[in-house]
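Engineer: Below are the sequence and a predicted model for it; my questions follow.
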Amino acid sequence: MADSIQLLPDHIANQIAAGEVIQRPASAVKELLENAVDAGATEIRLIINDAGKSLIQVVDNGRGMTETDARLCFERHATSKIRQIEDLFHINTMGFRGEALASVAAVAQVELRTRRPEDEIGTYIEIENSQVIRQEPCATAVGTSIAMKNLFFNVPARRNFLKSNAAEMRHIIDEFMRVSMAFPQLFFSLSHNGQQVFHLEKGSLKQRVVQLLGSQYTSRLVSVQEQTDYLNIQGFVGKPDAAKKTRGDQYFFVNNRFIRSGYLNHAVMQAYQDIIAADSFPMYVLFIDLNPEQIDVNVHPTKQEIKFEDEKIVYAFVQAAVKHALAQFSITPTLEFDIDAGIQQLDAVSKPFTEAQQTAASNSGLYQTFTKQNQAHFIEKGPAISGNNFNGTSALDFRGNETAGLKNWRDFLGPVTGKGPEVSGNSGASGFDWELPRKKWNLLEHGDLLQLQGQYIIAPTPQGYLLLHQQFAHERILYERYAAALIGKPVAAQRSLFPANLDLTPADAGLLNELIPDMALLGYLIEPFGQHSFVIQGTPADIIAGNEKSAIEHLMDQYKHFSSDIKFSRREKLIRSLANQHAIKSGTLLTQKEMRQLATDLLNCAQPNITATGSPTFIEFNSDYLSRLFSQ
């Protein structure tokens, strides 16, 4: 019987490795940018065509390579950073596995030009399908230029899985922002199809943050600076008024490497507790520097997840550092008033800070944490954090277990029923006929409606009453209205007498460009005006004049919130975002006419009982249930 096990040919092994390392154009961008940083470059240029599908090129002015190194760098597991096993535990560079260029060469046509400062002539290498097809001397600038052409040309199945150019370009911009944010002392530029997207001059971290995330943060950043024997933390957090409904502007770096950590994100969220709304997310850009021996960066192919030797210590330091920064800048809630003479006579104001009080303060755990040698070991144990709260992803939501609450509501409502308009995704439809319940309730004939706490509406029925959640009810109404608009009944747009200009970050501009055709059907008439600017020519009639810009900015924020769920199409995310944004909010007082119209519109929906996201819109209290509540 013949042997059945055989070694894979190198080009097949490289393609398998490429499946882990190069998943999309943005993956290659990340690897090439990190190599340029490791090469000691001070200027790094990224050139993209067709969202990376036809060209990804990185040009740097780093140290360059010899002819032998230039040829060897495309071999698998070829690296200049690892010599012995101990080196794995002292990694300070970005790339180290030696898989990136081999993977790139396995799935693209690659051209490399490189020259060292001490060499008069450089090296040109052309590779296709892991095979060197050309190598010769060439005249080139000091540094390295590596160009990937026709990504996945030899793996058509992988190429077919790529998203639209706008979607792939957003991923590229994300990777570019992460690398360039970590190294503000370096020049970076990004151009796409001949147009410059970013031009980032060398500067401070604050300048780089504002360049990348937008000028709205210029006066809304709080500096974080904590140095300890165990680790150092620096960077910025946003003031409470900069909090958003999405996690987008949140960045953790460990030893200048971008990481995802739901655990550390929870530490920051705890520091903001009671300062921002429960459904908001703070902005932060935080750099953690610690001994490489205390972390393992080799736990994931993309190196975006790492393991800490003692994650509880890191958690405590991050939380304390952010709290300290917020307190220093008087961000925590305070009462503002003029101090009267009586207050000035109080002991706390008039008497000095005694030695006994000073001693008590210096013996506190927080004081020792940041002042004593090896202070990491003096951290006081706080309440345990259940491991069930974390699953290792960056998309965690630590605002409580809402699913359990919704389940209880649904138990009371009975099975989720009804069938709404088919757009995409799953809005909970199962084909129930709502005609009979509508006739049974017949709200218009049974007395006045009552608003409760500016949030609920009590609508009497012959058998009892319905308790409507006004925001969720309106969301359901708008969802079905927008769904109908996208399949043939466009929302009427009201043209503006004075069109407003809208300036966005490059990432948001790319997203809006992708949404413009569908937004036109929903009443938003938006036209590109320059590279990252737009003109708002018209909006739905219910948008108050002067609020056009904020309405679209909030819509983008909400859309990115829904974008974390990949099972929904672009259109589904868009109409969910609009329904959420335009729905009347809790606390809005309604007239009798408005309440009656809301209740009527809800019961005329194809599926009135839940929102598209599964929240109940009403609960029915019938006479039998009410009788049981008061029975002995």
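Structural biologist: On my side now, so go ahead. Just so you know, these numbers come straight off a predicted model, no measurement behind them.

Engineer: from here on, contacts and neighbour counts on C-alpha atoms
Structural biologist: Fine.

Engineer: ok, and what's touching stretch 335-345?
Structural biologist: Contacting residues not belonging to stretch 335-345 are listed as Val349, Ser350 [CA atoms under 8 Å, 6 or more residues apart in numbering].

Engineer: helices or strands next to the longest strand belonging to the chain in the packing?
Structural biologist: In the chain, taking DSSP state E as the definition, the longest strand is strand 493-503. In terms of contacts (3 or more CA pairs under 8 Å, 6 or more residues apart in numbering; DSSP states H and E), strand 493-503 is packed against strand 533-540, helix 548-562.

Engineer: Show me what the last one packs onto, helices and strands only.
Structural biologist: In this structure, helix 548-562 makes packing contacts with strand 493-503, strand 533-540, helix 570-582, judged by 3+ CA pairs under 8 Å, 6+ apart.

Engineer: cutoff 7 Å now
Structural biologist: helix 570-582 (3 or more CA pairs under 7 Å, 6 or more residues apart in numbering; DSSP states H and E).

Engineer: what does the shortest one give?
Structural biologist: With contacts defined as 3+ CA pairs under 7 Å, 6+ apart, the packing partners of strand 533-540 are strand 493-503, strand 525-528.

Engineer: Let me see the ranges of the strands in the stretch 301-450 of the chain.
Structural biologist: Taking DSSP state E, counting those that start in this stretch, the strands of the stretch 301-450 of the chain run over residues 307-308, 450-452.

Engineer: How about the contacts made by Asn203?
Structural biologist: Just so we're on the same page, residue 203 is Gly rather than Asn. Pro184, Gln185 (CA atoms under 7 Å, 6 or more residues apart in numbering).

Engineer: Take this one as well and set it beside the first:
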Amino acid sequence: MGIIQQLPDYIANQIAAGEVIQRPASVVKELVENAIDAEASEVKILIKDAGRTLIQVIDNGKGMSEDDAVNCFLRHATSKIKSASDLYSLQTKGFRGEALASIAAIAHVQLTTKHTENEAIGIQLNLEGGQINDKKEVVCSNGSSFDVKNLFYNVPARRNFLKSDSIEFGHIRDEFERIALAHPEIRFLLMHNGNEIHNLPSANTRKRIVDLFGRNTNEQLVPIEELTNIVKVSGFIGKPDKAKKSRGEQFLFVNNRFFKDGYFHHAISKAYEGLIPDKYYPSYFIFFEIDPSKIDVNVHPTKTEIKFEEDRFVYSILTSSVRQALGKYNVFPTLDFERDTAFDLPSDFRKNDPVEPQIKVNPLYNPFENQQGKSSGSGGNGFSKGLNKQGFGQVQQTITNWEEFYKIQELTGDEQLTLPEIEESNFSKDTTQLLFHGNYIVSPCKSGLMVIHFRRAYERILYTDIASKFIHSPLSSQSLLFPITISLHRKDLDFWNANVSLFKQLGFSGTIDNLELNIEGIPSFLSAEDTTVLIEELLKTAGQKDIEKIDVATKFIEKIAKISSRSKKIDTQEAAQHLIEELFQCEEHQYTTDGKRIVSTLAFSEIDLKF
């Protein structure tokens, strides 16, 4: 008897689910895309415990008949394509027929659906582990309702792999935003644990962007539109002065399907060259419309990787379209060749009254006068005052003088070259003179010279101090006379609300007003100028979805210490000495928290080698 056998369907579906359903966000994506393919005009997504307990997607689409409801959970069962040639003319989101079978294999699923052409009776199915346990007729409205409960209940390793609720819901929000942007004509509702997160009415693309990312986004958007025989490009790009250090608001769509592509991202970044600083990223919401036969979406089960047949041409069109949009709306710097620049003057010259130019002539100047005859500043011997003071030019030069000058005096064997001894008493704390240069403090020590990067030293001192104090009592805070207003993304504001107690412990206080964060209090050691940069850095750290909540406080303290150290100044001997003493009281004083060196010693033996 052979040892090779075909796996049962429920095992095969569990294996396939590993690629198709990676986390709760994958379930949301697949179910909402199915609702869109069913021509729904309204979709509701209800989430509980970031999808661990419940994911419910309700739509008012065409719904399914009883036979279709049963068959939709079969592997590779789909209504989207009939033959392989249909892959090159796709107009729907799904086509592989794997999602529902994979979801049913790893969760408890309830489907309630009624076809629009049926009577008043719908059908309800209950599945567990991919098997239908119960089927009955029910009274329901047109469309479909999927309830996915206890995700990964039979795959403990995968369930334990899930991150915290805030991280997992962040992924769900990302998937929601991508689908909502691609279909502004559809009304969407997103709720989490009974709280309304988004309630988006049907609108145009610009209004949908503003509804998702805040009203301040409206004035930052620059329209982009280009029509060619290869591709139609439309959408919006962000103004260069609104570029951010994070890549949060960057979206590419082809035929209303979200995808990721570093090649096209480079094309957009190239158009912004010279307009934004390094490591800053512009926002963009760009839509491609292209012949489906010229793209391949069947690259990966998640369908976020797409191959373009004419990607080089699309790259060039995209770059020129972005540049044209920036120039058209006076965002891109331009040159006016018709403007007369003959009378352009620096601003300093404009403040002065015009003066008639004068020519000064020295009537006593004699180009043939001998240098020996000059008496001004040289003593009549052709040497400067400084050289005369050292004895140059006072003795008449002879051939013997020049021979003595080039004569080499060699040391005899009895003579030895000795270095002056350096006494340790010269380096006493009371008499040591510290040297300052740039970011460094140079101090003598027993073995040589000690060089300290004082900004990194202050960063380590501040980090150690905050980490040891803020757990037991809040850091001292200073109230701002004028609050600092920062426009943020909705998920950033949610993150602020979720960690408001941590911010208070660190000395921050503020209020939220319609997607705007008003900072009213900051730590006493932090300057108001650094606050905006710090908040952006903290939220950028928060945007790293794989960071656990237990590490959030540590990351925040690191950012606070690093940014506060940028404005640190050392201008007195006392301040430098005090900084050194505080540094060496830290348990770790050699390196910063990110591994950069703070202290380096230059030994006398190394100094000797340089002479």
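Structural biologist: Sure thing, it's come through. Since the structure is predicted, the reported quantities are computational estimates derived from the model, not experimental observations.

Engineer: picking up where we left off before, right, so the helices and strands packed on strand 533-540 of the first structure: which one is the most enclosed?
Structural biologist: The highest average neighbour count among these, using mean count of other CA atoms under 10 Å, belongs to strand 525-528 at a mean of 19.

Engineer: what's in contact with it?
Structural biologist: Strand 525-528 of the first structure has contacts (CA under 7 Å, 6+ apart) with Ile516, Phe534, Val535, Ile536, Gln537, Gly538, Thr539.

Engineer: From those, pick the one nearest Gly464 of the first structure.
Structural biologist: Thr539 (40.9 Å; CA to CA).

Engineer: Please pull up the equivalent of the closest one in the second structure.
Structural biologist: Using TM-score structural alignment, the equivalent of Thr539 of the first structure in the second structure is Ile522.

Engineer: measure the residue nearest to its match when sequence neighbours are not counted to Ile580 of the second structure for me?
Structural biologist: Nearest non-adjacent residue to Ile522 of the second structure, counting by CA to CA, 6 or more residues apart in numbering: Phe508, 4.6 Å away. Distance of Phe508 of the second structure to Ile580 of the second structure, given as CA to CA, to the nearest Å: 29 Å.

Engineer: which residues does the residue nearest in space to the middle of the second structure contact?
Structural biologist: The residue lying closest to the centre of the second structure (CA atoms, centre = their mean) is Ser246, at 2.1 Å. Neighbour list for Ser246 of the second structure: Tyr281, Lys540 [criterion: CA under 7 Å, 6+ apart].

Engineer: got it, and Ser164 of the second structure?
Structural biologist: Glu548.

Engineer: Okay, it and Asp546 of the second structure: tell me how far apart.
Structural biologist: Taking CA to CA, one finds Ser164 of the second structure at 9 Å from Asp546 of the second structure.

Engineer: for Asn160 of the second structure, same thing?
Structural biologist: 14 Å.

Engineer: next one: Leu480 of the second structure
Structural biologist: Leu480 of the second structure is 34 Å from Asp546 of the second structure, by CA to CA.

Engineer: what's the helix or strand harbouring His199 of the first structure in contact with?
Structural biologist: Using DSSP states H and E, His199 of the first structure sits in strand 195-200. Outside of strand 195-200 of the first structure, the residues within contact range by CA under 7 Å, 6+ apart are Phe187, Phe188, Ser189, Leu190, Ser191, Pro506.

Engineer: If you rank the residues you listed by neighbours, which is first?
Structural biologist: Compared across the contacts of strand 195-200 of the first structure, Phe188 has the highest neighbour count, 24 neighbours, by other CA atoms under 10 Å.

Engineer: Could I get the contacting residues of that one?
Structural biologist: So Phe188 of the first structure contacts Glu43, Ile44, Arg45, Ser180, His199, Leu200, Glu201 (CA under 7 Å, 6+ apart).

Engineer: Secondary structure element holding it?
Structural biologist: If you go by DSSP H and E, Phe188 of the first structure is part of strand 187-192.

Engineer: what's the mean deviation for the strand holding His199 of the first structure versus the second structure?
Structural biologist: When the second structure is overlaid, strand 195-200 of the first structure sits 0.9 Å from its aligned residues on average, using mean CA distance after the TM-score superposition for the first structure.

Engineer: the inter-axis angle of that strand versus strand 187-192?
Structural biologist: Strand 195-200 of the first structure and strand 187-192 are oriented at 170 degrees to each other (axes from the mean of the first three to the mean of the last three CA atoms, to 10 degrees).

Engineer: right, and the helix or strand after strand 195-200 of the first structure?
Structural biologist: helix 205-213.

Engineer: about what we covered before: how about the strand holding His199 of the first structure, aligned to which bit of the second structure?
Structural biologist: Aligned by TM-score structural alignment, strand 195-200 of the first structure falls on residues 195-200 of the second structure.

Engineer: tell me which residues in the matching stretch are buried?
Structural biologist: By neighbour count on 16 or more other CA atoms under 10 Å, the buried set for stretch 195-200 of the second structure is His198, Leu200.

Engineer: can you pull out the helices in the stretch 151-300 of the second structure?
Structural biologist: Here the stretch 151-300 of the second structure has its helices, by DSSP state H, counting those that start in this stretch, at 156-161, 165-182, 205-213, 262-271.

Engineer: Which residues does the third one contact?
Structural biologist: The list of residues contacting helix 205-213 of the second structure from outside it, by CA under 7 Å, 6+ apart, reads Leu181, Pro184, Leu200, Thr217, Asn218, His489, Arg490.

Engineer: what's the mean distance for that helix versus the first structure?
Structural biologist: Compared with the first structure after fitting, helix 205-213 of the second structure deviates on average by 1.4 Å (mean CA distance after the TM-score superposition for the first structure).

Engineer: tell me how far that helix is from the chain's mean position?
Structural biologist: Its chain's C-alpha centre lies 21 Å from the corresponding centre of helix 205-213 of the second structure when counted by CA atoms, centre = their mean, to the nearest Å.

Engineer: same thing with the longest one?
Structural biologist: Mean C-alpha position of helix 165-182 of the second structure versus that of the full chain (CA atoms, centre = their mean) differs by 17 Å.
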